[in-house]
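Engineer: I'd like to go over a predicted model; first the sequence, then the structure.
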Amino acid sequence: MAVTESELVLLACPEWRYPAQALAKRLGIACLQTPSDIFPPRYLLYDNAGLALIEHRTIGRKGAVSSSRISCDFVSGAARHRRLYGGGTGQALARAVGLSSGFKPLVADLTAGLGRDGFVLASLGARVIWLERHPIVAALLADGLDRLRTAAAFDRQSRDGGDQHEHVLAEIVARLSFYEQDGRAWLEDGCRRDTPDVIYLDPMFPGRDKSAAVKKEMAAFQELVGGDDDAGKLLDAALKVARYRVVVKRPRGALFLAERKPTFTLEGKTTRFDVYSLAKIPR
């Protein structure tokens, strides 16, 4: 079951209280200043590292507390490592959308979530439109994009020195667009006159990936968002709009979305990409 915005509070460090208050007002939730006596099991935190969803879980008979922090970080950590060493256009995600040296598609990621796959595609040269309808998730993604823009601006000022790999951040930012909007509504509105070459779907379902291998932070994220029960309708709408392909990311052992067989499938260790081909991709 999804967590509603009204069940959350936003805790803000003093130096970030004004943007935090503005965000809390937009989301319709309470904003408290840290340090606070109120630390619920799940809350939003606005601090020097940006906006994050914090969750504390009690585990085991001794009541040990396990904590997780969910945020969008496109500048450092796992995102930076994958950008630099993730395998380029040879990785399954890139092959699924048809990305190559001769084809840099416009990809509409209709279920953007934390934006990780879309960022990978943008770092490989694709233009990417993120769409996310959940207000809390959209706020996390917008915060990550803002910090990426800040890093890119600093990058432009320091082109004469530093790590040459970092000089591409501004180029990646230029290839990214973000709308807080339902993906199907965006398609029905005419895609804001940006007809995508490829539409990418990564729907979430209740009970998905409940194995021990799932990271605790993603389990918390799934609880927040709930399931995309209308994913089948989203696939139907996507197939009517995309120029060349619709790609659906699924757990490796899951059924086809809406029981619709894809043209072909690319499999990884834990996930797969179901590709619905609509026209031949130009090379």
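Structural biologist: Everything's here; your move.

Engineer: for the rest of this, base every contact and every neighbour count on C-alpha atoms.
Structural biologist: Will do.

Engineer: where do the strands of the chain begin and end?
Structural biologist: According to DSSP state E, the chain carries its strands in the segments 9-12, 30-33, 42-47, 50-59, 64-70, 106-109, 127-131, 176-179, 198-201, 245-251, 264-267, 271-277.

Engineer: list the contacts of the third one.
Structural biologist: By C-alpha atoms under 8 Å, 6 or more residues apart in numbering, the list of residues contacting strand 42-47 from outside reads 8-13, 16, 20, 51-56.

Engineer: from those, which two are the most distant?
Structural biologist: Largest separation among those by C-alpha to C-alpha: 16 and 56, giving 22.6 Å.

Engineer: so what's the nearest residue to residue 21 once chain neighbours are set aside up against?
Structural biologist: Counting by C-alpha to C-alpha, 6 or more residues apart in numbering, residue 21 lies nearest to residue 31, which is 6.0 Å off, once chain neighbours are set aside. By C-alpha under 8 Å, 6+ apart, the contact set of residue 31 is 9, 10, 11, 12, 20, 21, 24.

Engineer: about what we covered before: buried subset of the contacts of strand 42-47 as a ChimeraX selection?
Structural biologist: Buried members of the contacts of strand 42-47 can be picked out in ChimeraX with the line below, counting by 16 or more other C-alpha atoms under 10 Å:
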select :8,9,10,11,12,13,20,51,52,53,54,55,56
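
Engineer: neighbouring contacts of stretch 74-92?
Structural biologist: 73, 94-95, 99-100, 116, 119-120, 123-124, 144-145, 147-148, 151, 165, 266-268, 273.

Engineer: also this one, for the comparison:
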Amino acid sequence: MSLAVGWCQDEDRERAEQLAQRLALSLVAQPDLDQAEPWAQILYVCDGRLSLCVTGRKRPGPIRADFVTGAVAHRRQFGGGTGQLIAKACGIRKGIRPRVLDATAGLGRDAFVLATLGCRVQMIERSPVVHALLENGLEEAHACGELDEILAGMELLHGDASELLATLAPVPDVIYLDPMYPHTDKKAQVKKEMLAFRTLVGEDADDASLLQAALAVEPCRVVVKRPRKAPAIDGPAPNHQVIGKSSRYDIYTFRALPNG
């Protein structure tokens, strides 16, 4: 697809140049985001912040990895703690805080929730553009000075999880997968933003091989997030499920989680 790096103000230019060189993308000075040509999306550096912007007059809002404000901050403060479905699926309960590998990190929202609950979380993201967004989000979170304890338990890796899983030591207690799944509802703004995100990274057509790679590592459990009515990923049937209103977690277990 058509993607470039753009910068807004003079003080953003150097960072944009470095990013364009790193990602092997064209550099655009002060792009007009209302203009849909020639770039469908701009990885935009503005006021020191990095965002993915769709171009065109009816574009959705910018996409960022934001751990300081917005929905992620609200979820950290009011999300329900260990009562959240993801916490139950990953086995978080009194005395148990598993080491989690999020092999499909995306914008890091689920990983951040797990870290706020006291888990040590490694994140793997294979898209270099999404990795750059996530890297920037973590930098901003460090800079705010209020999230250091949470961020100390988070580590970001870049690469293909199917290849990296077998190289990680020690083996994580939980491997968490949230592969991109096609949605057709484009009405809500959040859906429009996720459609733009999906346009960038594509659907995870290799989800079956990723699940196979995760199971081969034999952690205590593998947790796969799916839309509530979506079929399970091809492979062995999950041992059990945690089901919510719009999503569910398929759980593949090998042994009990360790205390601590």
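Structural biologist: That came through, no problem. Model, not experiment: these values are computed from the prediction.

Engineer: can you give me the TM-score here?
Structural biologist: Here the TM-score for the pair of chains, by TM-score structural alignment, normalised by the length of structure 2, is 0.92; 253 aligned residues with a C-alpha RMSD of 1.8 Å.

Engineer: which members of the contacts of stretch 74-92 of structure 1 are positioned in helices?
Structural biologist: Among these, the members falling in helices (DSSP state H) are 94, 95, 116, 119, 120, 123, 144, 145, 147, 148, 151.

Engineer: on that earlier part again, and the gap between the residue nearest to residue 21 of structure 1 and residue 78 of structure 1?
Structural biologist: 30 Å (C-alpha to C-alpha, to the nearest Å).

Engineer: circling back: kindly reformat the contacts of residue 31 of structure 1 as TSV containing distance to residue 218 of structure 1.
Structural biologist: Formatted as TSV, the contacts of residue 31 of structure 1 follow (distance: C-alpha to C-alpha, whole Å):
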residue	distance to residue 218 of structure 1
9	20
10	20
11	21
12	23
20	24
21	27
24	23
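
Engineer: just the residues you listed now: which is nearest residue 211 of structure 1?
Structural biologist: Of those, the one sitting nearest to residue 211 of structure 1 (C-alpha to C-alpha) turns out to be residue 9, at 29.3 Å.

Engineer: what's the closest one aligned with over in structure 2?
Structural biologist: When structure 2 is aligned by TM-score structural alignment, residue 9 of structure 1 is paired with residue 4.

Engineer: buried among the contacts of stretch 74-92 of structure 1? Make that a ChimeraX selection.
Structural biologist: Selection of buried members from these for ChimeraX, criterion 16+ other C-alpha under 10 Å:
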select :73,94,99,100,116,119,120,123,124,144,145,147,148,151,267,273
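
Engineer: who touches the most centrally placed residue in structure 2 in this structure?
Structural biologist: The centroid of structure 2 falls nearest to residue 106 when counting by C-alpha atoms, centre = their mean (2.1 Å). Going by C-alpha under 8 Å, 6+ apart, residue 106 of structure 2 touches 125, 130, 131, 134.

Engineer: change it to 10 Å
Structural biologist: Taking C-alpha atoms under 10 Å, 6 or more residues apart in numbering as the contact definition, residue 106 of structure 2 lies against 65, 123-127, 130-131, 133-134, 178-180, 197, 201.

Engineer: and for residue 126 of structure 2?
Structural biologist: So residue 126 of structure 2 contacts 103, 104, 105, 106, 157, 158, 159, 160, 161, 162, 201 (C-alpha under 10 Å, 6+ apart).

Engineer: weed out the non-buried ones from the residues you listed.
Structural biologist: 103, 104, 105, 106, 157, 158, 161, 162, 201.

Engineer: and those residues, which is closest to residue 258 of structure 2?
Structural biologist: Nearest to residue 258 of structure 2 among these, with distances taken as C-alpha to C-alpha, is residue 103, at 20.6 Å.

Engineer: can you tell me what that closest one aligns to in structure 1?
Structural biologist: Match for residue 103 of structure 2 (TM-score structural alignment): residue 110.

Engineer: would you confirm that its match contacts residue 200?
Structural biologist: Yes. Residue 110 of structure 1 is within contact range of residue 200, at 6.3 Å (criterion: C-alpha atoms under 10 Å).

Engineer: please enumerate the shared neighbours of the two.
Structural biologist: When C-alpha under 10 Å, 6+ apart defines a contact, the residues bordering residue 110 of structure 1 and residue 200 alike are 129, 130, 235, 238.
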